[in-house]
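Peer 1: Structure for this input, please:
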Amino acid sequence: MDVETSNKETTGVGDAEVVIDENKESEIIEPKVGTMFNSVDEIYDFFRNYGYHMGFPVKKRTTKKSIDGILRYVTFTCGRAGKGESSSNNLVKPPTCQIGCKVKLTASLCGENKWRINTVNLEHNHGLCPSQAAYFRCNWQFGKNKKMKPEGGSRGANENVSNMERECKSCSEIETLLQLGEGDAFAMQEFFMKMQTRSKDFFYSMDLDEDGRLRNAFWADGRSREAYKEFGEVVYLDTSFLANKYNIQLTSFVGVNHHGNLTLFGCGLVSSGDTGTYVWLFRTWMECMSNRAPEGIITDQDTAIKIAVEVVFPTIRHQWCLYHLMKKMPEKLGELYDSISTSLQEVVYDTQSPTEFEQSWNELVEKHGLHHDEWLTGLYNGRDRWVPCFVKSNFWAGISATKRDDSINSFFDGFVNSKTTLKKFFVEQYDKALKSEVEKESQLDFRSFAKTVPCITTYEMEKQVQRVYTISKFKEFQKELTGKMYCDVISIQEGFMVSEYHIREDIVIGEAKKRMRFTISFQKNDCEVNCSCLMFQFGGILCRHAIYVLIRNDIMLLPDSYILSRWRKDVRRYYTRVKINDSWSATPEQLQYDELCLAFAKLAHWVAGDKESCRHVLEWINNQKTTLATKRLSCESNPAQK
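Peer 2: Below is the predicted model of the structure:
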């Protein structure tokens, strides 16, 4: 390909050249017998580009080599060619996309390094859809068309799928399948059928190749889907487990519940780590969650995942997991890590602004001669995705580590390891993991309502939080409240509307003691307080520095804006009533909920055909909703009435 100008391209098609203006729609060139090309790849790109504009997928069907091992003949077909039956032994065989389409292009080697189109058949036996062409797998993996755009119409850095695809470190032409062991496929099929029979809200999807063989799978139970509605602002993508010797990666979407524990939003089995795989996984998960995107997602530092997030979630925040990055440091830096670990952690964890971080980082690099370390350079270039002072200004539900001793566990810790077969996972371990989550949450709910952690101060705000927050979140607040004893005011700048406090805190890190400074702004009229540590913005718990300033200004109760609903113990959450397994013992509340659902379903069946009866029932329901809502508000304002 020869570039003529800065905004035009020349694409070689045989001996003729067609000029394509990037500011106009590309001209569609129909394949013709006798057209010459310089390579097989050039033919494929040309035919794929034609298929992209017309609206059908393209694949390489056959290749032939001569006795001397030189490739001399190729056949490209429509992606819907071939028979619909799969010869795979995989028992999971959903519908195939193959319907016997006869569209075909053949070419052969003609002279030295020249390829000639020999035959062309462009008569499809199915409809074409140019508007959906970007979704065909061939256009994700090998796209070079500059008109391709990702879902959502995002422009700028996300302008085209093919450009982002090139950023991926590897993009193999060999399609990867799930390598299932003995009994795995049957166990998966049984699991999906059983779960779907138990609940109409169970969701699953499978990604198949052109021969109907399984590449990837995703599923989510009804409880997970409802939990996402409650706690789906921030999602953590856990890719830390490889399930069994076949190297199948178990990927989990998780969030944080009102106790600060992990809660499941769905699972996937993926056969490879390329961009196309994650695009499929993210899109399928979004479909499952009614296309409601999270506000932020946390993943490992991975180029393929990064590109997939930009394609599927072009507007959300994307953070790299700091915990996993810091765990990689000793391995990536080798012997050097021991000599710089303390300084490195101070730069990462203790800097409070992007400017301060960049200055400290550059000093560290200069001091230790790290300018040419490619891995560190890559981290620095992506600093807005992982350094605490860059990410803490937004809410992350406290998921990602921002302190030296923070860590992130996996949802399936203790239930899955490198020796776990998929058969065992589907038959036993998945149910056990979910049951463990439900039981743990139920116990914590009961504990938060039945027990009280004593206050250790006389401040009213401690009693205020004690009444409404779960025990785990109350303890976090209590730690900050008592931690204010280590804070002291250095200076105060009084303003007409806003006062600025400079506070010093004595901190102990291991055996080392240090003093750090924080800046807090306080608007007395609105009772709004903001600290440079950004703890509330990041984790939803007010920090000791802000508490210090509030109390100093005689604010003895937290303003409502600093009491988050997601941490409250007195909020009724729908997902807790959703059963996953019929063998689990249901709580009295779940039994009553099921009984009511059955009764309302029968009532709806009876009155749906009578407009007047339907109106009367709806009026009665609305009246009951109003009465119960009033009663609930009264109980929340006066807990003694409960």
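
Peer 1: From now on I want contacts and neighbour counts done on CA atoms only, so please keep to that.
Peer 2: Noted.

Peer 1: wait, what's in contact with Phe477?
Peer 2: Phe477 makes contacts with Glu462, Val465, Ile541, Leu542, Cys543, as judged by CA atoms under 8 Å, 6 or more residues apart in numbering.

Peer 1: Here is a second sequence; please produce its structure as well for comparison:
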Amino acid sequence: MKHRSHSNFHRSIEGKSLMVQFGQAGLKPSQIKKAVNTMKTSNVADVTSKQCADVLSEQRKQHKGKEFYGLIKHFQDKTLVDSDQYFVVDLSDDGYPRNIFWADGRSRDAYTKFRDVVVFDVTYMTNKFKMPFAPFTGVNHHGQSILFGGALLENEKEESFEWLFEHFLKCMFNKYPKAVITDQDKAMRNAIKKVFPKTRHRFCSWHIMKHETEHLRSYVSHYSDFQETHKQWVNSDTIEQFEATWEVMRSKYELENNSWITDMYNQRIHWAKPFLKDTFFAGMTTTGRSESINSFFDGYVNSRTMLNEFVVQYDKAVESRRAAEEDEDFKTMNSRPVLSSVHPIEAKAGQCYTRKMFETFKKEWTEAITNLTHETKGKTTEESTYRVGQLDVDKKYWRIVTFRSLDQVSVTCSCAKYETNGILCKHSLYVMKKKHVKELPSHYILPRWTLSVRYKLGSASIGLGKMNNENGVSAYTLWCVRSNFTKLIEQARDSPSEIQKVNTILISLLDDQTNRKKSTSLENISQGSCMGVSQIDMMSQLSVRDPLGPSTTKGRPKVASRIRSSLEAPKKRTCSYCQGLGHYTTSCSKRKSDESLEET
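Peer 2: This next block holds a predicted model:
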């Protein structure tokens, strides 16, 4: 016999608490129902999806109008355990939040090691206010995606991007990213040019290919050889080849009439391979990294996620990413590489690279020792030049490799894999083996692909002399000193005598600083992570309001849990009868018209 109370589990404190916890973990009501029914006692009636949805709705109502307050409270609480956290809000004159940016201490630490390439993309709806989520994504030493910081934006206008990039730069110790990959958005491009003038800006190759299909369809249908010529132009190996092929195309196909391809030619330094061979991109050519991050968040947030819930879920997603990184660290430290040969070049790579990056190297090495051959182009006492490739591949696709071995071994290849990916290509490795190089030269092993850059708590032992500038102590130096100071206290806290010793030294140093004629400028401190803390402290004294409402974004659907990235965009309907877009054969008016004519 069941008591009436047995059917009211969803109304009990225990039941509601359980459902809210699962809801905060990103589960849908149907998923919560299954989880709760599995965990509860047998004499309690099963809960339904509607009951779960009602509990979540009731919980959300309690936070109505207080979402932004909850978001700030979350960052205030985090600051107590992470003094290096950075958080800033852009408020309107009326006190409404417009743009929000944050990055925790570990993300900032990661940026100091992996700022060589940053992917920035805005494709994600995260909450009922429809504020686009804009993550800054990088690549770690295992080739995994990592987050440098996150932002919620009011819109996708140039001034919003400028505000965001300026604060990203302040957060990251005024260290510019060396390269950034984005789509072709004009507002984003202009903001990058203003705020990151020293950064190499690359357009996402996938977006360009997508637009090529749209804008060049008429040329492909009118000229039988256009597609092949265009392919040769895009895949040009040198700048000279690129420019020569362009002149042929421009004249032969009258491309001046096509404003899109002319505009793309004018912006060639942002996407054409010959112009990007001197820049490291960690093997990336698209914003797929950012979009994969967005997909990763699908398990945690949806279009109804409240602002205060989103930042909690963001942290959970980031922790999951970091756990995966630590797993790879563990594998590298506790396993031996599986070698495909007994050559010392491969053995050295196995010792130095992380396991994931060694697998990348091994593919190149295996190709080098099994599938390649060469022709000698020229030889002097100082250098040798070879054309390297596969016998079954046309020689026009072979690569030019130059080898020198005066002071140290130097090898360059026309494919520029090392320059762009940071791993020696098979062509270079083939020549090094042929020239009897006994060991992989250390200057070809990038530290960013080794365990030397793995995250260690309180490991900011940077060469301070190198980090200062003519204007005084840099924000980065202050951050490093503070990290080391925190580490010192943590190590001495279990010994009263050691803590007393630290305190005595500090008092002495403070006295010295007090006696200095020129005190340290407060501005230098505010450029570090303290800026984020002071911002939060000030925010708690304001009349905190939620955003005004759903923001207007570029080409966004009115209803969407997540904005579909371009890589996931559904294909347009194409009629197999008339080749028209937007319908199928079953609803084709031309087919129906033709059939009716045949009947008559």
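
Peer 1: and which of the contacts of Phe477 of the first structure is nearest to Trp396 of the first structure?
Peer 2: Checking these against Trp396 of the first structure with CA to CA, the nearest one is Ile541 at 11.6 Å.

Peer 1: just checking, that closest one touches Cys531?
Peer 2: No - with contact defined as CA atoms under 8 Å, Ile541 of the first structure does not reach Cys531; the gap is 11.9 Å.

Peer 1: Just the element for Trp285 of the first structure, please.
Peer 2: helix 275-288 (DSSP states H and E).

Peer 1: so that helix matches what in the second structure?
Peer 2: Counting by TM-score structural alignment, helix 275-288 of the first structure lines up with residues 158-171 of the second structure.

Peer 1: cool, stretch 209-229 of the first structure as well?
Peer 2: The aligned range for stretch 209-229 of the first structure is 92-112, by TM-score structural alignment.

Peer 1: average gap between the helix holding Trp285 of the first structure and the second structure?
Peer 2: In the superposition with the second structure, the average deviation recorded for helix 275-288 of the first structure is 1.1 Å (mean CA distance after the TM-score superposition for the first structure).

Peer 1: which helices and strands does that helix pack with?
Peer 2: Secondary-structure packing of helix 275-288 of the first structure (3 or more CA pairs under 8 Å, 6 or more residues apart in numbering; DSSP states H and E): helix 137-142, strand 203-208, strand 214-220, strand 262-270, helix 303-312.

Peer 1: just how off-centre is it within its chain?
Peer 2: How far helix 275-288 of the first structure lies from its chain's middle: 9 Å, per CA atoms, centre = their mean, to the nearest Å.

Peer 1: Pull out the buried residues from it.
Peer 2: Going by neighbour count (16 or more other CA atoms under 10 Å), the buried part of helix 275-288 of the first structure is 275-286, 288.

Peer 1: if I look at the alignment partner in the first structure of Lys348 of the second structure, how far off is His368 of the first structure?
Peer 2: Here Lys348 of the second structure is matched to Gln464 in the first structure, going by TM-score structural alignment. For Gln464 of the first structure, the distance to His368 of the first structure (CA to CA, to the nearest Å) stands at 50 Å.

Peer 1: for the match of stretch 209-229 of the first structure, the distance to its chain's centre please.
Peer 2: That offset, for stretch 92-112 of the second structure, works out to 16 Å (CA atoms, centre = their mean).

Peer 1: Equivalent analysis for stretch 488-500 of the second structure, please.
Peer 2: 39 Å.

Peer 1: Can you tell me what sits against that stretch?
Peer 2: Residues from elsewhere that reach stretch 488-500 of the second structure, judged by CA under 8 Å, 6+ apart: Val502.

Peer 1: Tell me which residues of that stretch come out buried.
Peer 2: Quick answer for stretch 488-500 of the second structure (16+ other CA under 10 Å): Ile499.

Peer 1: list the contacts for Asn137 of the second structure?
Peer 2: If you look again at residue 137 of the second structure, you'll see it is Thr, not Asn. Per CA under 8 Å, 6+ apart, neighbours of Thr137 of the second structure: Val118, Val119, Phe120, Ser145, Ile146, Leu147, Phe148, Gly149, Arg289, Ser290, Ile293.

Peer 1: if we go to 7 Å?
Peer 2: Neighbour list for Thr137 of the second structure: Val118, Val119, Phe120, Ser145, Ile146, Leu147, Phe148, Arg289, Ser290 [criterion: CA atoms under 7 Å, 6 or more residues apart in numbering].
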